[in-house]
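# next input, structure requested:
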Amino acid sequence: MADVKLQQLAKSYGKNQVLRQIDLHIQNGEFMVFVGPSGCGKSTLLRMIAGLESIDEGELFIGGVRSNDIPPAQRGLAMVFQSYALYPHMTVFENMAFSLTLSKMSKAEIASTVERTAEALQITHLLERKPRDLSGGQRQRVAIGRAIVRQPSLFLFDEPLSNLDASLRVQMRIELSKMHRELQSTMIYVTHDQVEAMTLGQRIAVFNGGIIEQVGTPLTLYEHPANVFVAGFLGTPKMNLLAATVMDAERQGVLVQLADGCLLQIQVDGRSLRIGDHVTVGIRAEHIKLEDTTQTSTNRLQVDVNFVEHLGDSCIVYANFPGAENLFAAKFSAEIPQLRPSQKLTLYAAAEHCYAFDTTGNALPRLSALSAR
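Below is the predicted model of the structure:
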């Protein structure tokens, strides 16, 4: 195993700065996921760790060794790409054994290693086939197997599941998690799919515009996003973000007014705010209720139903709401009454489930988080 330390790493292509002062420590045996929108720099950083891209500034340490100028083949890592990159003229066995053959391993050791890896990945029956005879999921397993046989100290995955259909993605996520538990190797996984990030990563680094916005466990990022970007990026559907004006602010909470005049009480520390300040309110779809059992005069939202997405065990209502950047989303159980487009609804959002972000986009401390310290 090997830990990976990134210290002030930067990368530019001409005048275009792709990565800016990246600092990150990936622990021995950790499954770290880089997630973010296209063009945010996550794949470039992975290629810099692999040695496929040069490092303009900063230092890279793999297993405690400065690796900026170490050739890729000597870094003790294996990389799995989005494209399977299998040799079409070779069988599955030959593809998996290729690197072992180059390392002068004996034929008996090669056979044993390949067969043991194939059994773990459930592709033993494919060893004599060629890539053209395999499905996409089978090819990706072969590509992963080819990396495993080398027994690297570090695995790098660059969007390896993006070419697979939905059901195969779920299956391969399970396989990758199982593989990590068994091998206990350090793994860095790049994806733009937040579901992959949330289900695979022990920790997640959220990238945006060449910087890391936040690093933490999936649950920490979901429940305590550091800023508007992280809040809006993680979650399906995305967090509802609403423009609001501060009406009252104190240590024990903030009262804001939304664009339609609705008053919303939010349990955040408002000492940094002043009356009249503009903030962004965040509410997740699953925290919206159809009924208010508290009978309070605040935290009620009047919306017009746009359309309803039925998911079997639940449904998502998308509605029009003044001040919302996108359609306002609310997630309910499947047992709710039938809803129609243009129907008016009164929704309720509890104060403890609302978020608030200041004018710079940074999250205000939630009282639940402060009391837990």
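
# please make it C-alpha for all contacts and neighbour counts, starting now.
Will do.

# residue 34: what secondary structure?
strand (DSSP: H, G, I helix; E, B strand; the rest coil).

# how close does it sit to residue 141?
From residue 34 across to residue 141, the span is 21 Å (C-alpha to C-alpha, to the nearest Å).

# quick one, which of those two is more surrounded?
Between residue 34 and residue 141, residue 34 has the larger neighbour count (other C-alpha atoms under 10 Å), namely 27 against 21.

# helices of this structure, start to end?
Here the chain has its helices, by DSSP state H, at 42-50, 92-102, 107-120, 136-148, 166-183, 194-200, 218-223, 228-233, 367-372.

# need these in CSV (columns: distance to residue 206).
Formatted as CSV, the helices of the chain follow (distance: least, C-alpha to C-alpha, whole Å):
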stretch, distance to residue 206
helix 42-50, 9
helix 92-102, 33
helix 107-120, 31
helix 136-148, 24
helix 166-183, 19
helix 194-200, 9
helix 218-223, 9
helix 228-233, 7
helix 367-372, 21
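
# for those, which one sits closest to residue 300?
Among those, the nearest to residue 300 by C-alpha to C-alpha is helix 367-372 (20.8 Å).

# Proceed likewise with the subsequent sequence, for comparison:
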Amino acid sequence: MSFFFNVFLLYSLIILLTYISKTIALIAVVLLFLLEKKSFRRKLILLFIIPAFFFTPFKYKGEVGINGKIINKRDNQYTILTNSIYTKKWNKVRKTYTFYYNKFSIEPIYCGKDVYIHGTLENKLRVDYIAPGYKTTIFHLKDIAIKNIQKAVSNKDEQDILISSFMGGIKNKNLFKQTGTLHLFAVSGMHVYIIYFIFSFLISHVIYKRNLRILLVLPFLLLYLIFTGFSPSSVRAVLFLITINIFKLFDYYYEPLNILSFIGYLNLLLFPESILNPGFQMSYSATFMILLTLKYNPKHYELLIPISAFIGVLPFSILYFNSFSLLGILLTPLLSPIIAIIIFLDIILIIFPISFVGKIASFIAITTKSFLTLFCFIPSISLNEKIIPLILSSLILVFYIYFISSKKHTVKF
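Now for the predicted structure:
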């Protein structure tokens, strides 16, 4: 595997084991280092993973005060990116918490607001009081975008589908979870690539110089992160595309798996607590499987991409949700073009909240939902006991990686 894949894997392992014991993490790294034969490469890897040994997990439970910024808001559900958390002293902690809060506030609380929160931290954050600051940032664009979509579309269910197709965070999840299509309404790499394609297509009809086109598209990708609330999957996809396009500017060869691993390393370097985020784990696992498949079997990617992504996220679906749906493999390729159309219409509505465009978007949204209800008779597979399924799904994952990357095997259709 590539150099940064080894760095990312080791860095992730150290962060995970640090939650148990730093001593165990150190022993594990020493043992793995003994397997690396090249002395210079070993020293270089050590240089990159040193910051992981300074990471101390934040495990406090009890009464807290939090300073941070609201990065996501849908009705009474908020997501805060913390700057510091007060326990018995102020601790520098950079992580996100999602919570519900429905108390009245004289000063409006919206995306981009710096806030102070008082509450209790157990398995989840329970908020007693929010004190909003007066400073507003560019994150406020997300609230404006949501309000513009709501101006053009009055039906709540249709609003939910349209907003979540662009920004994620769908509220009525049951139908989409049962049909294995929930990922289409929770911002993923696919949404970022659709945004990239839309703006690349539009700019290509105005600008003919390749390098200038690339430079003009990149700011739109960074702007899109604001609308997604910097979710792990969107950060990964945006940084991946930006890095690839920078290499293209200089006509320099790049290895996609190496770039993905480097971005994962940077993500953990800045936000080490992300390692426990299910979205982070599923996003990188699915993307790794897709890139591995494209590297060793590019001819049949239309069939293999949804299968490889499914295998990549299957162990995590079992671990966190005790269920999975095989329907997603079939329905994802069918609905992806529809999601692309909805995203394009969302962009128009955010800029110009025209009722006519809203009616078209509403029709597509409600038709999509009606189409999915046709498959409700096929239940998702729920698990009462997950240890054996988790082991089996992990073995399938390992076998697929071996099978697809082995030079002795070729897939024939």
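
# TM value for the aligned chains?
Put the two chains on top of each other and the TM-score (TM-score structural alignment, normalised by the length of structure 1) is 0.27; 175 aligned residues with a C-alpha RMSD of 7.0 Å.

# thinking again about what came up before, residue 247 of structure 1: which of the helices of structure 1 is closest?
The nearest among the helices of structure 1, by C-alpha to C-alpha, is helix 367-372 at 18.4 Å.

# one step back: of all the helices of structure 1, which one is nearest residue 264 of structure 1?
So among the helices of structure 1, helix 367-372 is nearest, using C-alpha to C-alpha, at 15.6 Å.

# next, the buried residues of that closest one.
Buried residues in helix 367-372 of structure 1, defined by neighbour count with 16 or more other C-alpha atoms under 10 Å: residue 367.

# show me what that helix is packed against.
For helix 367-372 of structure 1, there is no helix or strand it packs on, judged by 3 or more C-alpha pairs under 8 Å, 6 or more residues apart in numbering; DSSP states H and E.

# quote the end-to-end distance of stretch 214-229 of structure 1.
Start-to-end span of stretch 214-229 of structure 1 (C-alpha to C-alpha) is 10 Å.

# ah, wrong one, I meant stretch 92-99 of structure 2
With C-alpha to C-alpha as the measure, stretch 92-99 of structure 2 spans 20 Å from end to end.

# ditto for stretch 243-258 of structure 1
Taking C-alpha to C-alpha, the first and last residues of stretch 243-258 of structure 1 lie 6 Å apart.

# burial of the residue nearest to residue 24 of structure 2 when sequence neighbours are not counted, as a residue count?
Nearest residue to residue 24 of structure 2, sequence neighbours excluded (C-alpha to C-alpha, 6 or more residues apart in numbering): residue 17, at 6.6 Å. Burial of residue 17 of structure 2 is recorded as 15 neighbouring residues (other C-alpha under 10 Å).

# just confirm residue 17 of structure 2 is within a helix.
Yes. The assignment for residue 17 of structure 2 is a helix, going by three-state DSSP.

# wait, it sits on residue 25?
Yes. Between residue 17 of structure 2 and residue 25 there is a contact at 5.0 Å, judged by C-alpha atoms under 8 Å.

# ranges for the strands of structure 2?
For structure 2, the strands defined by DSSP state E occupy 62-74, 77-86, 90-92, 96-100, 114-121, 125-132, 323-324, 381-382.

# can you give me the buried ones in the first one?
Translated: strand 62-74 of structure 2. Within strand 62-74 of structure 2, the residues that count as buried by 16+ other C-alpha under 10 Å are 63-74.

# which among these gets closest to residue 215 of structure 2?
The closest of the buried residues of strand 62-74 of structure 2, once distances to residue 215 of structure 2 are taken by C-alpha to C-alpha, is residue 71, at 26.2 Å.
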